[in-house]
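Student: Need coordinates for the below:
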Amino acid sequence: MYKDWPQYTKDLSGAMQDCRKGIPETWGAFSKLAAAATTDGAIDPKTKELIAIGIAIAMRCDGCVAFHVRTAVRHGATREEILETIGMSVYMGGGPSSVYGAMTLEAYDQFVAAQEEKK
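Tutor: The predicted structure follows:
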């Protein structure tokens, strides 16, 4: 296992909370942007999360992978949808995206397992 992704989101959330307290106006504006961008519209929230995952892989952002995979799972994304998203990311981003794609699949499997444990 590369990383415990559910734990990583918890740890990173704490660090982000400290930052949010230090720059509340900036962080608040970012939160409003996130809410507006992820609202159901012409593109449903699950598809928007898959797009965000593709960008996270291409940008090589561990935290972005973690948070957007977690949210995609909550919106019902399937393993096959994650794999196709990884495929597009590798196509667009080459070798580095293949590494982040593998990490993304690991994150997906862990978040699904964690969700199943809660049932």
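Student: From now on I want contacts and neighbour counts done on CA atoms only, so please keep to that.
Tutor: Will do.
Student: nearest spatial neighbour of residue 88, skipping sequence neighbours?
Tutor: Excluding the flanking residues, the one nearest residue 88 by C-alpha to C-alpha, 6 or more residues apart in numbering is residue 54, at 7.3 Å.
Student: Now do the helix or strand harbouring that neighbour: everything it contacts.
Tutor: Here residue 54, judged by DSSP states H and E, is contained in helix 45-59. Helix 45-59 has contacts (C-alpha atoms under 8 Å, 6 or more residues apart in numbering) with 38-39, 62, 64-65, 68-69, 71-72, 75-77, 81-82, 85-86, 88-90, 92-93, 96-97, 100-101, 104.
Student: Can you flag the buried ones in these?
Tutor: 38, 62, 64-65, 68-69, 71-72, 77, 82, 85-86, 88-90, 93, 97, 100-101, 104 (16 or more other C-alpha atoms under 10 Å).
Student: One more sequence to fold, the one below, so I can look at both together:
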Amino acid sequence: MVMDWNQYHKEIGARVGDLAKLSPDTVKGYQTLSAANSKTSKLGEKTRQLISLAVAVTTRCDGCIVFHTDAALKAGATREEIAEALGVAVSMNAGAALIYSSRVLDAVEAKSAAHA
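Tutor: Got it, this is the predicted structure:
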């Protein structure tokens, strides 16, 4: 195992609690935004959590991973469904790298012309 996710879950929860004491409006704002998405039933909790896991991977957020893994499992997501959502995250990251590679080539052309 890469890390003790259960212990990390406790620790990150405590640290977010510390932030809530120092900056309660920031945490309240986050909670309001987060709760806004759960008020509709169009996607359902399991789908929302699978999307959250894919986004957590693409944003490289360990705290998001631990919280949304717990929530996805509680919502009934299977390991196979989670793996499929992660596959989407992998393909999106590869696609984004491909698209942004064209931006690098564009910058190379512009900078090469400036150095000529």
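Student: Report the mean deviation for the helix or strand just after the helix holding residue 54 of structure 1 after fitting onto structure 2.
Tutor: Sequence order places helix 62-74 as the next helix or strand after helix 45-59 of structure 1, per DSSP H and E. Following the fit onto structure 2, the mean deviation recorded for helix 62-74 of structure 1 is 0.6 Å by mean C-alpha distance after the TM-score superposition for structure 1.
Student: neighbouring contacts of helix 62-74 of structure 1?
Tutor: Contacts of helix 62-74 of structure 1 (C-alpha under 8 Å, 6+ apart): 5-6, 8-9, 12, 46, 49-50, 52-53, 56-57, 104, 107-108, 111-112.
Student: so how far does the helix holding residue 54 of structure 1 sit from its counterpart in structure 2?
Tutor: With mean C-alpha distance after the TM-score superposition for structure 1, helix 45-59 of structure 1 averages 0.5 Å from its match.
Student: between that helix and helix 62-74, how many degrees?
Tutor: 160 degrees (axes from the mean of the first three to the mean of the last three C-alpha atoms, to 10 degrees).
Student: start and end residues in structure 2 for helix 45-59 of structure 1, please.
Tutor: Taken onto structure 2 by TM-score structural alignment, helix 45-59 of structure 1 occupies residues 45-59 there.
Student: Report the buried members of the contacts of helix 62-74 of structure 1.
Tutor: Taking 16+ other C-alpha under 10 Å as the criterion, what is buried in these is 5-6, 8-9, 46, 49-50, 52-53, 56-57, 104, 107-108, 111-112.
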